[in-house]
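> With the input below, show me the fold.
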Amino acid sequence: MQAEIITIGDEILIGQIIDTNSAWIAQQLNAIGIRVKQISSVADYPADILVALTLASGRADLILVTGGLGPTQDDVTKQTLSAYFDCGLRRAPEVLAHVEAIFQRGNRPMLEMNRKQADVLEKSEVLFNEMGTAPGMWILHKGKPYVIMPGVPFEMKHIMQERVLPRLRNLEGRVPVWHHTLLTAGIGESFLAEKIADIEAALPPHIHLAYLPKPGLVRLRLTAIGEDLEKLKQETQTIAARLEERIGNYFLADRDTTLEQLIRDFMQERELLLATAESCTGGNIARLITSLPGSSSMFEGGAVTYSNAMKQALLGVNPETLEQHGAVSEETVREMAVGAKTNFRTDYAIAVSGIAGPEGGTPEKPVGLVWIAVAGKDQVVARKHLFGQDRAINIERSSAAALWMLWQLLQAESDSNQAG
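Below you'll find the model as predicted:
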C-alpha cells in the first residue's frame, strides 16, 4: 500500500513555518507497513488543492491531507473538498456541542464562523478532535480512503493516534518495511561509499542502502521490504555486521542515534563529567549536549568566551599566549580546554576557537580556520581545521568535529585504562 501526504498552507510555501507534520505522519505510516509515495505542499488556492488531490489519487492508495480547516476566509480546504468529492457540508451536532463547550469554558463569545467549525463533508465520517475545534474527516472515494486533518501539529497527532492509525492497521495491502541504521563519523560520504562498494553492490533487490550525510557524520540506512518482518530484521542485521567490520574505526553505532547521545551515555555509565569552552561556536556544543534528557548527570557547564578578556578571566588563558599566538591558535585553545576542565572541575573539557566568518579572516588565518582541543584525564589533544566561508556551516562542522574528537579521546583513554 502506498500513501501520499498533502499539506495545505501558504505559510509552508513561503517558509514561514516548517512542515513537520509530513515527517511525523510518514514515520507513523512506515511503522505499520504503509509506504509514502510522495509528499506535496500546496497553497491555499482551490485550483491548486484540486490538482494535488487529482494527482495523488492517480498514484497512491491512501491520501492524507492536513491544513486549511480553520474558521477564517483563507482556510478553503473544506469548500474545495466539497467540490472535489461532489458533496455538500453538514453540521455535525456532536462537534458543535464540543466547540460550544470550549467557548463556554473560556467565557468567550461564539461567532458564526466558529460554529462553521462543526461543518463536515456529507459523505465523511467524523474523526473527533478533543484537542481543538476543527474535526478530522475520513471519506471513501472511488475505493480509496482520504484522511482530512487540521494542520495544528498537536491536534493532527492526536487524531492520527486515536482515530486514524487504529483503522489503517486493519487495511489490507500493507507490506512490512524494516529500517536498520548505522552511524559513522570522521569519513566523507564518497570515501565511505567507495569503502563499502562491493557490499552495496551485492545487496538483494528487496534491500536498499541510503547515505544520509551531515557535517562530520554519515548515517547508513538499510531499508528492507518483504512479507516476513523477522526475516527482514535478520537479513539487515547480517549486512550491518559486515558493514561495521568494513568501516572499522569510523563506525560509531549500530542504531539510529547521534554522536552527542553516544557521548552522554558513555559518560553517564562511567560517571564522567564534561565542560565546554566555546568561542566561534557560541555555545552550540553545549546546546547539543543539554538538549538531551539526562545530560545534567554528565555536563557541568560551559563558558562562551568570545573576547580575549573573557578567555583570560573565565578560563585562565595566559595574556602572553594571546599576544604571541592570537586567539585562534593551538596554544590558546589548549589553555582554554585545560582552564575549563580545571575551573569546572570535570574529567573532560572541549575548547573551540576559530574564525566563523564571513569576515575577520587574514591571509595567515583565513575564514573557516578553527582550532579544537579536548582535555582528558591523561592528555590534551588539539587539531586544526579549515572549513569554508559559510558561518552557519562552519559552526555546525566545528561542533561536530569537537564532539568527534571528544569521542575519540574517551575511547582511547578508556582502552588505555582497561589495558593498564
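> Every contact and neighbour count from this point should use C-alpha atoms.
Noted.
> Please look at residue 62 and residue 2 and confirm they touch.
Yes - Residue 62 is within contact range of residue 2, at 6.5 Å (criterion: Cα atoms under 8 Å).
> Have a look at these two and say which one is more surrounded.
For residue 62 and residue 2, the more surrounded residue by other Cα atoms under 10 Å is residue 62, and the numbers stand at 23 against 19.
> where does residue 247 land in three-state SS?
What DSSP: H, G, I helix; E, B strand; the rest coil gives for residue 247 is helix.
> one more to put side by side:
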Amino acid sequence: MTAEIITIGDEILIGQIVDSNSAFIAKELNLIGISVYQITSVQDEKQHILNALQEASKRADIVILTGGLGPTKDDVTKYTFAEFFQDELKLNQEVLQHVEALFAKYKKTSISDLNREQAMLPSKATVLHNKYGTAPGMWMEKEGKVYISLPGVPYEMKNLVEVEVIPRLRERFHRPFIYHKTILTKGEGESAIANKLASFEDKLPTHIKLAYLPGLGRVRLRLSGKGENEEELINSVETQVSGLYELLEDIISDEQEEDEKIAVQISKLLTSQKKFLSAAESCTGGALAAEFTTHPGASACFKGGIVSYSTQIKVETLGVRQELIDKHSVVSHEVVEAMAKNAKKMFKTDYALSTTGNAGPTKGDSDAEVGTVYIGLATPEKVYSKKFIFGNTRDQVVKKSVQKAFEMILKEISEA
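Model (predicted):
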C-alpha cells in the first residue's frame, strides 16, 4: 500500500516557506501502515498539477494534494482536480452555509463572491469538512485509487487528516502493520557505526530495514519492519534490536519513541519527577528556551529563562559578579556556572542550564576563539560546566550548544 504526496505552491519552490505539511502527512500515513513512495512539490499552475497527478497515479494507490485551495486566482487546485476527473464544479450548499457561518462569527466584513466561490466543488467529490477554514477537503476515487485534496494551511490540513482522512483510509484499505524502533548512539560517527554493522545489515530479514539518521553529536539507528501479523512483527524487530545492543553496547545511550525530540524526553522526565527547569543564555540567544517550549507540555516543567547576551545584563540582571568576569573572562567555567546557579535561584527551579561562548563571526566581549562554548548546569546538589569547541559556523555553534545542553540535563535527570 503506497501513497504519494503532492504539495502545491510557488512559495515552497522559492524557499519562502518550508514544506512541513508533507512531513506531517507522511508520518500519519506511516502510523497506519501506508508507505509514502514519493513527495513532489509543484507550482500553482494547472498543467504542472495535472502532470503530477498523472504521474502519481502510475505509482501510488493513494494520492494526497495539499495547497492551492484558497479564494484567490492563483489557487487552481480544485479546477485542475475537476479537469483530471472530467468533472464540473457545482455549488455545495453545506459548504456555502459553513463559509457564511464563519464570516458571521469571525469577520467584520461581508462575504464576497470570491469567498462564495469556495463552495464550488467537483460534483463527484466527497466533501471533507474543514471546520477551521473556508476551503473544504475533497475525496475522489478513480480506477480503484483514492485522490485527496487538502488545504495548505497547516492547522486546517492537520485537523482534516486526523478527523477525516485517516479514519476513511482505515476503512477503505487493508493495510500491513509497520513497527519502528529507534536507538540513540553517542561518541561515534555514521561511517564508523556502519562499518561495525556491515555484517549485521547483510543478515537482516527482508521485511526489516536499518536506517542511519545522523544528527548533532549523535546517530539514531532506526529499525523498521512491515508485516501482516503485529505480534510477530514486533518480536522480529525487537530480536534485531537485541543484536544491535550486542554490537554497540558501549555507544548506545538510549531508546526513544519514533522521532521524539530530546526536549520532549526531558520535559516528560521532569514532569514525572515534579521538577522544574530554567535557563540563562548568552551565546545561544534564547534558542535553548525556544526549542524547549516549542513542544506541548513544557509549561509543566519550564519556568522561564533570561537572555543575558551582554556582559552588562549578566552583571546587573543575572547577578554575576563583575570581578568574576574580570578575572576569568565572560566565556569561562566560572561565569557559566555562576549564570546557572543564579538562574536556578532567580526562577526558583530544581535545575538550570546556562550558555556562554563565542558563536561568531567576531569574538565579542571575550578573547576566546570563535566556536568556544561553555555550558553550565545547576542541579539540586551541585553546579558544574563543560567546555566545547563547535567550529566557526554561527548557526551550527548555536544548534550544537542547545543539543549538548539538553544532553547534559537529560543524563542528569535520567540518573536522578
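> TM-score for this pair?
Here the TM-score for the pair of chains, by TM-score structural alignment, normalised by the length of the second structure, is 0.88; 413 aligned residues with a Cα RMSD of 2.8 Å.
> need the helices for the stretch 1-150 of the second structure, in chain order.
10-13, 21-31, 46-59, 77-84, 93-106, 113-116 (DSSP state H, counting those that start in this stretch).
> Dump the ones you listed to a markdown table, plus mean neighbour count and distance to residue 68 of the second structure.
What follows is these, written out as a markdown table (neighbours: other Cα atoms under 10 Å; distance: least, Cα to Cα, whole Å):
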| stretch | mean neighbour count | distance to residue 68 of the second structure |
| --- | --- | --- |
| helix 10-13 | 15 | 10 |
| helix 21-31 | 17 | 13 |
| helix 46-59 | 16 | 10 |
| helix 77-84 | 20 | 5 |
| helix 93-106 | 15 | 17 |
| helix 113-116 | 14 | 14 |
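> So which of those is nearest residue 194 of the second structure?
helix 21-31 (25.5 Å; Cα to Cα).
> Would you mind finding the match for residue 170 of the second structure in the first structure?
Residue 170 of the second structure maps onto residue 169 in the first structure, with residues paired by TM-score structural alignment.
> Skipping its backbone neighbours, what lies nearest the alignment partner in the second structure of residue 372 of the first structure in space?
Using TM-score structural alignment, the equivalent of residue 372 of the first structure in the second structure is residue 375. Excluding the flanking residues, the one nearest residue 375 of the second structure by Cα to Cα, 6 or more residues apart in numbering is residue 355, at 4.7 Å.
> one step back: with distance to residue 144 of the second structure added, can I get the helices of the stretch 1-150 of the second structure in JSON lines?
Shown next, in JSON lines, are the helices of the stretch 1-150 of the second structure (distance: least, Cα to Cα, whole Å):
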{"stretch": "helix 10-13", "distance to residue 144 of the second structure": "31"}
{"stretch": "helix 21-31", "distance to residue 144 of the second structure": "18"}
{"stretch": "helix 46-59", "distance to residue 144 of the second structure": "10"}
{"stretch": "helix 77-84", "distance to residue 144 of the second structure": "15"}
{"stretch": "helix 93-106", "distance to residue 144 of the second structure": "27"}
{"stretch": "helix 113-116", "distance to residue 144 of the second structure": "32"}
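> Quick one: closest of the ones you listed to residue 250 of the second structure.
Of all the helices of the stretch 1-150 of the second structure, helix 21-31 comes closest under Cα to Cα, at 31.0 Å.
> For stretch 38-50 of the second structure, report the contacting residues that lie outside it.
Under the criterion Cα atoms under 8 Å, 6 or more residues apart in numbering, residues 3-10, 12-13, 22, 52, 68, 74-77, 80-81, 84 lie in contact with stretch 38-50 of the second structure.
> Next: stretch 388-403 of the first structure.
Around stretch 388-403 of the first structure, the neighbours that count as contacts under Cα under 8 Å, 6+ apart are 215-217, 259-260, 280-281, 284-285, 350-352, 356-358, 367-368, 370, 372-374, 387.
> Give me the buried subset of those.
215-217, 259-260, 280-281, 284-285, 350-352, 356-357, 367-368, 370, 372-374, 387 (16 or more other Cα atoms under 10 Å).
> Okay, and which of these map to helices?
In helices, defined here by DSSP state H, the members of those are 259-260, 284-285.
> So which residue of the first structure lies furthest out from the middle?
Most distant residue from the mean C-alpha position of the first structure: residue 320, 43.3 Å away (Cα atoms, centre = their mean).
> what about the aligned residue in the second structure for that residue, helix or strand, and which?
Under the alignment (TM-score structural alignment), residue 320 of the first structure maps onto residue 323 of the second structure. Taking DSSP states H and E as the criterion, residue 323 of the second structure maps to helix 322-328.
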